[in-house]
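> Got a predicted structure plus its sequence, pasted below:
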Amino acid sequence: MTRPAASPEPAPIVYQNQWRDVFDGTLPDGWEPTKSVSVVIASYNSKTLPLTLASLAAQDYPEDLLEVVVVDDGSEPPVELGEVVPKNIRLIRVEEGWGRSNATDIGIKATSGDIIYWVDSDMILFRDNVRQHAKWAHFIPEAATIGNKGFIEEWDYTPETVYEKVLDGTIGDDYDRSTLHEHWSIQIFRDTDDLNTSHGRNYSTHMGACASVTREVYDRTFGQDTRLHLGEDTEIAYQLWQAGAVFIPVEEALTWHLGRGTVQDHAVKVAWHNDVHFAQRMPIPRYRRKADNRIWEVPLVKVVVEVTPETAYLARNCVDRILNSTLTDVHVVLVGPWSQLHEGRRKMLADPLNELYLVREWLRTDNRVIFAEEVPETVFPAPYRVDLPITVGVTSDSLMQMYRQIDGNRLGAVRYFTPGHTKDDSVTIWDSAAVARAKRYLREGDAIEDLVDRVWGFQWGSNDTAQLIDLREADLSERVTRVDPRVAELEAEVAALRARIAPPPSLARQIAQRLNAASGGRLAPVVRGVNARLGGAPAAAIRRLRRG
């Protein structure tokens, strides 16, 4: 498909995570915000919450665009809102579940702001903090911002003094930021030009203590994972990445963090605990998954295959090849008319759907296979999707090579020239984050690969890399096994070495081989038949003669 000739000028789109190319933070003269902000604070027995609320009361963001929701996560005594609080504030008491993720989820669902801003109950926000976060969403629809934290360990603030100091802009004078603990994310910002070169992979810097995201992006996610009680901010940040977020560290969005960070004192224990939960949910970075041949909650790759009654005879071979890949972190979405299959009486061998019954039976116990009625719009939160026609077969190493090409080159999609198939039926591997962002800008007449190219990059790949075959020309009766390409190379090398060092055949064998070749291969069966009828005596005699 092509764009209409009269299409309007394309909207500015952030390429990968290079936000600076679209908006560098410089506001037009006279700019004022128009987007509403919902601040969500989860609180459990917090002694510093009154200071956080006082700093929010003194913000310079328009009052009619700012709401604050405090979620009491079972505090004893229950949270009570004091006198120094924002104008538009609500208090919600958790009735079921526990933990920051659960409380935050409840708070977000109770709000409707254009921008969601989660703030911990041990933060003091400087006067223009909300404005500094919110301005990015006005220019970058996918903005997910990270504030600047200064960790202080001693203070004598009251809600009244915090309100006064934030209001008059002197709160920042109380401590020298250069002498305070430097959060680990700062070095990442230095190394990636403030995440411009991160491709979004440093999503873990999007910390829940003071981070925002547009509701538009948040609504593409599954929301807070309420099963988590540590590391929940990293998990939702991963989801935001896969939903197309652009991560932006906002140095001007200043705060004081009241007390030491958890990681400062318990980094090893936190990592040991979180990595198990993160491995189940986040395929990237790869180092967390320390075992192959495992089934994870969120796979690295989902392969989407469509089957019909007419093509069902290819399905078992097609899917078996996928599941025998050297890339084992994979699920298959097999799309077909499964609801038409029933358990009633039928003439099985004459049933036109019988091959579909056989496919379902063949794969029903493998929980890597998902039987679906419709082609999924997205494979979120899996980072990669492969669209594979059922008439295409992969080799053991195809998916691994396709993944390495798209991931290693940080591309949004790679489409492969496929034997026996047209351009439209080619195999394509997609980056989910790129597709999620591209879809926002998709208009009638646009091709999705063109938009993906604009936001992440698109290439055509060679079948020398993908190693695809046309299943319609394959021997479907052959056993499907995994062949590690490294093992195959070693076996070929060993065979070549054996051929070089093997002794040449004897003169008698050479004469026999030539006579057999001259007879068109008919002589050898005759000789073997005579030898068999004589009980193998001629062959035994010849072996004795060879041994001398």
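Structure received. Note that the structure is predicted; figures quoted are calculated from it, not measured.
> C-alpha from now on. contacts and neighbour counts both.
Noted.
> Can you pull up the most central residue in this protein?
Among the residues of the chain, the one closest to the centroid is Pro383, at 2.5 Å (C-alpha atoms, centre = their mean).
> who touches that one in this structure?
Listed by C-alpha atoms under 8 Å, 6 or more residues apart in numbering, the contact set of Pro383 reads Gln242, Pro283, Leu300, Val301, Asp431, Ser432, Ala433.
> Without its sequence neighbours, what residue ends up closest to it?
Once flanking residues are discounted, Pro383 sits nearest to Ser432: 5.1 Å by C-alpha to C-alpha, 6 or more residues apart in numbering.
> Distance-wise, check the one you found relative to Asp424.
Noted for Ser432: a distance of 20 Å to Asp424, by C-alpha to C-alpha, to the nearest Å.
> Neighbour count: the two, which is higher?
Set side by side, Ser432 and Asp424 show more neighbours around Ser432, with 24 against 8, by other C-alpha atoms under 10 Å.
> so how far is the longest strand along the chain off the chain centroid?
Secondary structure of the chain per DSSP state E: the longest strand is strand 246-258. Distance of strand 246-258 from the chain centroid (C-alpha atoms, centre = their mean, to the nearest Å) equals 25 Å.
> and what of stretch 370-390?
Once both centres are worked out by C-alpha atoms, centre = their mean, stretch 370-390 turns out to sit 13 Å from its chain's centre.
> mind listing what's buried in that stretch?
Residues 370-372, 379-390 are the ones in stretch 370-390 that count as buried (16 or more other C-alpha atoms under 10 Å).
> next helix or strand past the longest helix along the chain?
Longest helix in the chain, counting residues (DSSP state H): helix 262-281. Note on helix 262-281: by DSSP states H and E, the next helix or strand toward the C-terminus is strand 301-306.
> Next, the buried residues of that following strand.
Buried-residue list, strand 301-306, by 16+ other C-alpha under 10 Å: Val301, Lys302, Val303, Val304, Val305, Glu306.
> Then Arg514 would be within a helix, right?
Yes - under DSSP: H, G, I helix; E, B strand; the rest coil, Arg514 falls within a helix.
> What is the burial count for it?
For Arg514, the tally of surrounding residues (other C-alpha under 10 Å) stands at 12.
> ok so, going back, can you tell me which of the contacts of Pro383 is closest to Gln18?
Nearest to Gln18 among those: Ala433, at 14.1 Å, using C-alpha to C-alpha.
> OK, contacts around that closest one?
Ala433 makes contacts with Trp241, Gln242, Ala243, Gly244, Ala245, Pro383, as judged by C-alpha under 8 Å, 6+ apart.
> are any of these buried, and which?
Trp241, Gln242, Ala243, Gly244, Ala245, Pro383.
> surely the second one meets Val379?
No - taking contacts as C-alpha atoms under 8 Å, Gln242 lies outside contact range of Val379: 9.9 Å.
> who touches both of these two?
Residues within reach of Gln242 and of Val379 at once, by C-alpha under 8 Å, 6+ apart, are Ser432.
> before we move on, back to that, pull the most distant pair out of the buried ones among the contacts of Ala433.
So for the buried ones among the contacts of Ala433, where distance means C-alpha to C-alpha, the most widely separated pair is Ala245 and Pro383, at 13.4 Å.
> Put this next to the previous one:
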Amino acid sequence: MTIVDGGAAGGRTKPESTGRASGGAAVPRPWIRRNDYTALEIPRLGEWEPHLSVSVIVPAHGHQDKLDLVLAALAEQSYPSRLMETVVVDDGSEPPLRLPEARPENTRLIASDEGGWGSAHAVTCGAAAGDGDVVLRLDADMLVYREHVESQLRWHHAADYLAVLGHKLFVPFTPGEPDPESVRAAVAEGRAAELFDAGSAEKHWIERTIDRTEALAAADHRAHTVFIGASGSLHRDLFDEAGGLAGEMVLGGDSEFAYRLAQAGAVFVPDLDSSSWHLGRTQMQTRREAGARYRRPFVATRVPDFRDWRNQGPRQWAVPYVDVVVDVGAASLEDAETTLAPLLAGTVPDIRVRVVGTWSALSEERRSPLDEDLLDLRLIREAFRGDSRVSFAEEEPERDIAVPFRLHLPAGCAPTRRAVERITEVADQHRVGLVRLTDPSVDAFGPRPVRLERTAAFMRARRLGADQGGPEELDAAVDRLYGLHWIGGAGIVGDEDEEPPRDWGTRLRAAERKADAQRARADRLERRLRWLGRGLPRRLVERLTR
């Protein structure tokens, strides 16, 4: 890492603490159901005492005039300067960038590492150079209000697995208007909102998503789609666990990283209490069609959630939609074919099948071909080794955090060709973390039932320590965090054309749908009440809730 320039006194000044939790203070880990963060108690701006340090990472390429305004605004933040450092990453600018006089107290300018370029690569380089407990990415064309950093950091003191999105408005930019000293003075006096005309500013498309999902509290599994670019923050541990931004993603890296954050169990929060000015329009606003055309192949192969981008017929992608685990330890060839053949010919082609068995016990020495003890295991391997989607493992593999779902199937059960499509649709429709089958016929194939697991739900449960008590406790935690949904086997296993019974079964499912709708309505009302009750005395809110 090349250090180009130092802090205000010409050298490097670190934040108060270099630990993951400054002063050893623990960050709470409340249990948040799905993306409903509204139960968190967030202090009012200016009425709390922070302890977490933050690294503000500013990736920059050219446009020294904009960078000067960005740093001038950061110099007057309400967040304590002893807990805040700013790392500007020069991503190959010609001429090289410089640090202006008006800048935060703890500021460094570094050159982006060799071997990559682009904002994603620069952000990852800056995060590696920083020391803060929290990483806050801020683009080099973002003029922030005085409370911008403080407003986001409040959330990170309440929970350590949040991804907080900063608010912004797009305004035309004319170099020199305003100048850095005017910006610094306006921010210091709390007048940043007066620097531009808000009435003529342009809103970002993500605000429509935020508005229709009760500020993301009622968002589904695709809440991550709004966590893109400009301004956002998260705990460093979560940043590292998700793997940082992918340097090879020159464009679209923020979308792909946000997806991996969701897979790691993150909760996405739009912070609306402080704002910022985006100086000029983005590339996706000025060249939308060309930008989308470039991003599509890079994002589609890495983000299975974008199903409409994978509608070009059967093919494989870098990241599959579903990992399927089939244990064939004691299964016959016929049992394995009954289960695996429909899967591989199914309507969801982007799957990866892990076949579990004692493959190392197969010997290549001279043997009786028709009478060896592990004959069926050998035949299974030979029958399916030619399909690149199939791999063979001695035991159940570790969960791949990049894959949205894991489906367990016992060898011998007969999934329909639409089984994967239908069971994942159920999981998304009911927004649950675990789907299980009530079909008693499946029990005949061994103790491991048919079950679909949502990776994000299980990763969040493990982050909260729920995997210490065994599988049943983990399932119970997932039920609490995301929900568990039981379904019958019709359309999943058995006859492809089987219709569900039209007597009591139909009435039962209708009642279940009605109950789900009532629960969803109750959840919405409770969230709305909590939202409206923010700032009211706690006793009054509790009485209203009851």
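Received the coordinates, thanks. Not measured: the values here are computed from a predicted model.
> if we can go back for a sec, farthest-apart pair in the buried residues of strand 301-306 of the first structure, please.
Greatest spatial distance among the buried residues of strand 301-306 of the first structure (C-alpha to C-alpha): Val301 and Glu306, at 16.4 Å.
> what residue of the second structure takes the place of Gly150 of the first structure?
In the second structure, the residue matched to Gly150 of the first structure (TM-score structural alignment) is Leu169.
> That match: what's it in contact with?
By C-alpha under 8 Å, 6+ apart, the neighbours of Leu169 of the second structure are Ala198, Ala201, Glu202, Lys203, His204, Ser275, Ser276, Trp277, His278.
> Looking at neighbours, which among these is most surrounded?
That'd be His278 among those, by other C-alpha under 10 Å, with 26 neighbours.
> What is the equivalent residue in the first structure for that one?
Aligning on TM-score structural alignment places His278 of the second structure opposite His257 in the first structure.
> for Ala188 of the second structure, same thing?
Residue correspondence to the first structure (TM-score structural alignment): Ala188 of the second structure is matched to Leu167.
> got it, and Ala414 of the second structure?
Aligning on TM-score structural alignment places Ala414 of the second structure opposite Gly393 in the first structure.
> Over to Asp240 of the second structure?
Following TM-score structural alignment, the counterpart assigned to Asp240 of the second structure within the first structure is Asp219.
> So what's the residue count around its match?
Residues near Asp219 of the first structure, counting by other C-alpha under 10 Å: 11.
> do the same with the one 10 residues further on
Using other C-alpha under 10 Å, His229 of the first structure has 14 other residues around it.
> Strands along the stretch 101-250 of the second structure, start to end?
107-111, 134-138, 142-144, 162-166, 169-171, 231-235 (DSSP state E, counting those that start in this stretch).
> For Glu337 of the second structure, find the nearest of these.
That would be, of the strands of the stretch 101-250 of the second structure and by C-alpha to C-alpha, strand 162-166, which comes in at 43.6 Å.
> Mean per-residue distance, the closest one versus the first structure.
Taken against the first structure, strand 162-166 of the second structure registers an average deviation of 1.1 Å after superposition, with mean C-alpha distance after the TM-score superposition for the first structure.
> In contact with the counterpart of Asp254 of the second structure in the first structure, which residues?
Using TM-score structural alignment, the partner of Asp254 of the second structure in the first structure is Asp233. Neighbouring residues of Asp233 of the first structure by C-alpha under 8 Å, 6+ apart: Ser101, Ser204, His206, Met207, Gly208.
> What helix or strand is Asp233 of the first structure located in?
Assessed by DSSP H and E, Asp233 of the first structure sits inside helix 232-242.
> Just the buried residues of that helix, please?
Of the residues in helix 232-242 of the first structure, those buried (16+ other C-alpha under 10 Å) are Glu232, Asp233, Thr234, Glu235, Ile236, Ala237, Tyr238, Gln239, Leu240, Trp241, Gln242.
> ok, now how distant is the residue lying closest to the third one once chain neighbours are set aside from Thr179 of the first structure?
Taking C-alpha to C-alpha, 6+ apart as the measure, Thr234 of the first structure lies nearest to Ser204, with 5.1 Å between them; neighbours along the chain are not counted. When C-alpha to C-alpha is the yardstick, Ser204 of the first structure and Thr179 of the first structure sit 25 Å from each other.
> Among the two, which residue is more densely surrounded?
Higher neighbour count among Ser204 of the first structure and Thr179: Ser204, with 18 against 10, using other C-alpha under 10 Å.
> tell me the angle of the helix holding Asp233 of the first structure relative to strand 210-214?
Relative orientation of helix 232-242 of the first structure versus strand 210-214 (axes from the mean of the first three to the mean of the last three C-alpha atoms, to 10 degrees): 30 degrees.
> Mind reading off the mean deviation between helix 232-242 of the first structure and the second structure?
Mean for helix 232-242 of the first structure is 1.2 Å (mean C-alpha distance after the TM-score superposition for the first structure).
> thought Val303 of the first structure was touching Val332?
Yes - here Val303 of the first structure lies in contact with Val332, judged by C-alpha under 8 Å, at a distance of 4.8 Å.
> so how many other residues sit close to Glu114 of the second structure?
12.
> That one -> the first structure?
Using TM-score structural alignment, Glu114 of the second structure pairs with Glu95 in the first structure.
> who does the longest helix belonging to the second structure touch, helix- and strand-wise?
Criterion DSSP H: the longest helix present in the second structure is helix 504-532. Secondary-structure packing of helix 504-532 of the second structure (3 or more C-alpha pairs under 8 Å, 6 or more residues apart in numbering; DSSP states H and E): helix 538-545.
> Any idea how far stretch 263-274 of the first structure is from the middle of the chain?
24 Å.
> for stretch 400-413 of the first structure, same thing?
With C-alpha atoms, centre = their mean as the basis, stretch 400-413 of the first structure stands 13 Å off its chain's centre.
> now do stretch 102-116 of the second structure
With C-alpha atoms, centre = their mean, you get 27 Å for stretch 102-116 of the second structure.
> tell me which residues in whichever strand or helix holds Arg378 of the second structure are buried?
Per DSSP H and E, Arg378 of the second structure falls inside helix 375-384. By neighbour count on 16+ other C-alpha under 10 Å, the buried set for helix 375-384 of the second structure is Asp376, Leu377, Arg378, Ile380, Arg381, Phe384.
> Quick check: closest non-adjacent residue to the third one.
It refers to Arg378 of the second structure. Leu362 is the one closest to Arg378 of the second structure (C-alpha to C-alpha, 6+ apart), at 7.0 Å.
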